[in-house]
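Novice: Here is the input, now give the coordinates:
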Amino acid sequence: MSALTSTTTSTGTAVREPSGRLRVNLATVFTVLVALGIGYVGVSYLFAPEQTASGFGMPVWPRGEAADFLTVKGVRDVVSGLVPLALLLTGHRRALGWALLAESVTPFGDATTILLHHGSTATAFGVHAATAVFVVVTAALLLTERRAGNGRN
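Specialist: This is a model prediction of the structure:
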């Protein structure tokens, strides 16, 4: 069986697109990658905040007792991983798509903050902006899934 199906647009043009099952599987795998990835980052900030922060892309991070603030980032990132997993496990795929779209603001904001504070351009784009785009793509896959039974989005 082919993983691609052919759809005819309103202009009569045939378009090849991934089958519904493949889209659902990709959205699911991408969601798990997003959730586990940010969850791992969060746990890293909780257990090794100063070492983890050095890879974020900012030119300077707080040290000593001031680094305790990085725990806040760790908790935020763990929660950012738990929310998509909870929505995925309960089958709320449309809400999951909207939640991921909202969560994409975080890595876009991180990239912008790094650039505004003269941090690593490579990390801003290569890690944070790329992550944001991946999260948006995942959200788009979820939000454009066909609903069972009615054949509509």
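
Novice: C-alpha from now on. contacts and neighbour counts both.
Specialist: Fine.

Novice: roughly how far apart are the residue nearest to His117 when sequence neighbours are not counted and Leu88?
Specialist: Among residues not flanking His117 along the chain, Met58 sits closest, at 7.1 Å (CA to CA, 6 or more residues apart in numbering). Relative to Leu88, Met58 is positioned 32 Å away (CA to CA, to the nearest Å).

Novice: What ranges does this protein have for its helices?
Specialist: 20-47, 49-53, 70-89, 93-103, 105-116, 121-123, 130-143 (DSSP state H).

Novice: can those helices go into a markdown table with extra columns for distance to Thr7 and mean neighbour count?
Specialist: Below are these laid out as a markdown table (distance: least, CA to CA, whole Å; neighbours: other CA atoms under 10 Å):
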| stretch | distance to Thr7 | mean neighbour count |
| --- | --- | --- |
| helix 20-47 | 12 | 18 |
| helix 49-53 | 47 | 18 |
| helix 70-89 | 28 | 18 |
| helix 93-103 | 23 | 20 |
| helix 105-116 | 33 | 18 |
| helix 121-123 | 39 | 16 |
| helix 130-143 | 17 | 21 |
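
Novice: Now the second one, please; I'll put the structures next to each other:
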Amino acid sequence: MKIKNEMANWGPRSASYWMTLLIAAGIIIIGVRFMLVPRTGAAGFGIPLSSNLDLAFGRIKGIRDIFSGLALLPLLFFRMKKATAYVFTAAIIVPATDCLLVYLNNGPIMSQLIHGITVVYMAITSYILLRDTKKTTA
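Specialist: Model (predicted):
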């Protein structure tokens, strides 16, 4: 009954739970902003939209961000630490690629820093999640 044991040992009392929830909620909010005001979202991202024809791409990014956040919520709700750890760790590729794209497009240094800090934050959170996972399943 590893699942019951896992649920009993991880949840709202764990820092890694809240650290993961912060990223999930944050990316949902960013996605909603992209859906509602794509120009503002793109400017905040670090690569502004160049014409009205680009508005659809902003909304495409928005729905993908919303999905990324929503994908973590059931794992958190059901306290599936191991699955959360693996999905969250794999998701680091998104802000890392975003950081690189903003850099390659001569985006603002602040946007590059935000994406880079997100990578570091997610790497630390992943480390904690994976470390905690090894303790529970060992």
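
Novice: And the TM-score between them?
Specialist: The TM-score (TM-score structural alignment, normalised by the length of structure 2) is 0.84; 126 aligned residues with a CA RMSD of 1.7 Å.

Novice: So which of the helices of structure 1 is nearest Gly64 of structure 1?
Specialist: Distance to Gly64 of structure 1, taken as CA to CA, is lowest for helix 49-53 among those, at 8.6 Å.

Novice: From the contact counts, what lies against that closest one?
Specialist: On a contact count with 3 or more CA pairs under 8 Å, 6 or more residues apart in numbering; DSSP states H and E, helix 49-53 of structure 1 meets helix 20-47, helix 70-89.

Novice: The same query, at a cut-off of 6 Å, please.
Specialist: If you count contacts as 3 or more CA pairs under 6 Å, 6 or more residues apart in numbering; DSSP states H and E, helix 49-53 of structure 1 packs onto no helix or strand.

Novice: Find me the equivalent region of it in structure 2.
Specialist: With TM-score structural alignment applied, helix 49-53 of structure 1 matches the range 38-42 in structure 2.

Novice: ok, now stretch 71-83 of structure 1?
Specialist: Under TM-score structural alignment, the match for stretch 71-83 of structure 1 is residues 59-71.

Novice: With structure 1 overlaid, how far apart is that stretch on average?
Specialist: Superposing on structure 1 and averaging over aligned pairs (mean CA distance after the TM-score superposition for structure 1), stretch 59-71 of structure 2 comes out at 0.7 Å.

Novice: check contacts around Met35 of structure 2.
Specialist: 59, 62 (CA atoms under 6 Å, 6 or more residues apart in numbering).

Novice: Please state the offset of the match of stretch 71-83 of structure 1 from the chain centre?
Specialist: Relative to its parent chain, stretch 59-71 of structure 2 has a centroid offset of 10 Å by CA atoms, centre = their mean, to the nearest Å.
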